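In: Quick one, what's the 3D model for this:
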Amino acid sequence: MTQDVFEDLARQAMRVEEAPWLEFVHGKLGTKAAPDGNRGRIIAWLTRLCLQADPNRWLYAYQGLRIEINRKGNARPDGCFARSDAFAGQGEWAGPDSVLMVVEVTSYDEDTDRRDRVEKPRAYAETGIPVYLLIDRDTCEVKVHSQPDGVRYEQVVTVPYGKTVTLPDPVGIELDTEPLTNWVR
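Out: I've put the predicted structure just below:
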C-alpha cells in the first residue's frame, strides 16, 4: 500500500461515525481506537500542565503526523507538544519537525502492546522526535523515552503512577503522575 492510498482510505474512514482511526506504521496498516472518556481526560489534564508550563506551546490532541525515516508512515498520537502555531496550514498529516514530544495513552485493545510499546517508540525515534511519553493504563506506569538516535530512544525512564517524573528538554516539565490513578479501570 502506498502512502497516498493510505491517506485516501484514512480520510474516508474519518467520515464514518465511531470508525477506528487508521495509522500506517512500518508499512503496516493499523487501527487506533477512538478515545474513551478516561483517555480524553488524561489528554485534557496533560494539556493544562503543558499550557501552564509555557503558554506559547500547546499539546495538540490527535494531530496526524508523517513519521519514520523519509516520512513514509502516518501516526495519530494522542498528543503532540509543539509551539502554538506549529501545525497551521499543514492539513491532516503534518510534518514532525516542530514536535517536541508525542504522547500515547494505551487503549484497552489487543494491539496496544505491539503498537504503543514497540512500533511507535521505534517510529518516533526514527523521526527524531525528542521525547515520547507513554501513559500505560495497563501497567499503571509512565514511560519517558528520550535521546533518539535515529533508530531507538537511548534513554527510557519508567515510574509508577503516583511518582513524579521529569520530561527532559526540550519539554522541561516536571510531571506529578498522582492524578493518573483516578483514570484507570
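
In: use CA for all of it now, contacts and neighbours both
Out: Will do.

In: in the chain, which spans are strands?
Out: Using DSSP state E, the strands of the chain run over 21-25, 28-32, 57-61, 64-67, 73-75, 79-83, 93-94, 101-105, 131-136, 141-148, 153-160, 164-167, 173-176.

In: Which one, of these, ends up nearest to Glu119?
Out: In terms of C-alpha to C-alpha, the element of the strands of the chain nearest to Glu119 is strand 21-25, at 7.1 Å.

In: re earlier: adding distance to Glu119 and mean neighbour count as columns, could you present the strands of the chain in TSV?
Out: TSV is the format used below for the strands of the chain (distance: least, C-alpha to C-alpha, whole Å; neighbours: other C-alpha atoms under 10 Å):
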stretch	distance to Glu119	mean neighbour count
strand 21-25	7	21
strand 28-32	10	15
strand 57-61	20	21
strand 64-67	12	25
strand 73-75	11	25
strand 79-83	17	23
strand 93-94	19	18
strand 101-105	12	25
strand 131-136	12	24
strand 141-148	13	22
strand 153-160	12	15
strand 164-167	21	16
strand 173-176	25	15
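
In: Would you do the same for the sequence below? I want to compare the two.
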Amino acid sequence: MTVMAERAVQMSVEEFEEIAKLIERQSDTVRLEFINGRIGFKGVTDGDHSEIIRWLQQRCMRVRPDLWLYAGGELGLLVEAYRRGRAKPDAVLAPEESFAGQGDWADPARVLMTVEVTSYDSDTDKRDRKEKPVAYAVAGIPLYLLIDRDDCTVTVHSRPAPEGYRCRQVADFGERVTLPDPVGIELDTEILKNYVR
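Out: Sure thing, here's the model as predicted:
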C-alpha cells in the first residue's frame, strides 16, 4: 500500500470536506467524492453525458411535474453508514425545495432516485457499478439508476438494504424500463443508442 493510499484510508470526513472545497473552488474540471474512506475524482462530463441527463430530465418533468431532477453533479449527498460518505451524483430526483437551507452535503431523506451515467475512465467500474449502489442503498435512497455507456445498458436498483439494493433490473439500450414506485416512470431507452462512442 502506498503512502497516498494509506492517507486516503485514514482521512476524516472533515479533512475531506476541507480539501474538496479548496480543489473545487480552483477547478471547474474536477468533482470530489468520499466513499468507503477513499477520495474519488469525477472528471468533466462530455456532450453525450449531458444529453442523457437532459433526456432524463425531460422525461421526468413530463410524467412527474411534482418532482425535479437536480442535474449537473453540483449537489452533494451524505451517504453510507452514519453519513460518513460524500457523493456527487450526476442527477438526483426529489421534490422541489428538498435541499433549501442545506449546505454543501445534503441529507438524502427526500431523495427518490440518484442517477449516474458512466464516464469513459478507469474508475467507473469500481465507483458507479460497485461502491455507489451500496452507498446509496445504505443512505436509504429508494432507487439508483445507472445508465452504463460501456455496456449499453440501463440498470434500475431498488429496495435498499444495509448491504445494498435487493433488486436489480437490467435492460439493453432500446428496451423499455420501468422506474418503480416511488418514482413510477417508464422510459423508452432507444435514444440512448445515440449517446455512446
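
In: returning to what we had before: will you turn the strands of the first structure into CSV that also has distance to Ala13 of the first structure?
Out: Listed next are the strands of the first structure as CSV, based on distance: least, C-alpha to C-alpha, whole Å:
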stretch, distance to Ala13 of the first structure
strand 21-25, 7
strand 28-32, 11
strand 57-61, 18
strand 64-67, 14
strand 73-75, 14
strand 79-83, 20
strand 93-94, 15
strand 101-105, 21
strand 131-136, 26
strand 141-148, 31
strand 153-160, 32
strand 164-167, 34
strand 173-176, 35
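
In: and the longest helix for the second structure?
Out: For the second structure, the helix that runs over the most residues, judged by DSSP state H, is helix 47-63.

In: That one to strand 113-117, inter-axis angle?
Out: With axes from the mean of the first three to the mean of the last three C-alpha atoms, to 10 degrees defining the directions, helix 47-63 of the second structure sits at 150 degrees from strand 113-117.

In: Helix 47-63 of the second structure corresponds to what range in the first structure?
Out: Matched against the first structure by TM-score structural alignment, helix 47-63 of the second structure falls on residues 37-53.

In: how near is the residue nearest the centre of the second structure to Gly73 of the second structure?
Out: Centroid-nearest residue in the second structure, with C-alpha atoms, centre = their mean: Pro89, separated by 2.8 Å. For Pro89 of the second structure, the distance to Gly73 of the second structure equals 5 Å [C-alpha to C-alpha, to the nearest Å].

In: And Asp104 of the second structure, by the same measure?
Out: Remark: distance between Asp104 of the second structure and Gly73 of the second structure (C-alpha to C-alpha) = 12 Å.

In: what's the answer for Asp48 of the second structure, then?
Out: Distance of Asp48 of the second structure to Gly73 of the second structure, computed by C-alpha to C-alpha: 15 Å.
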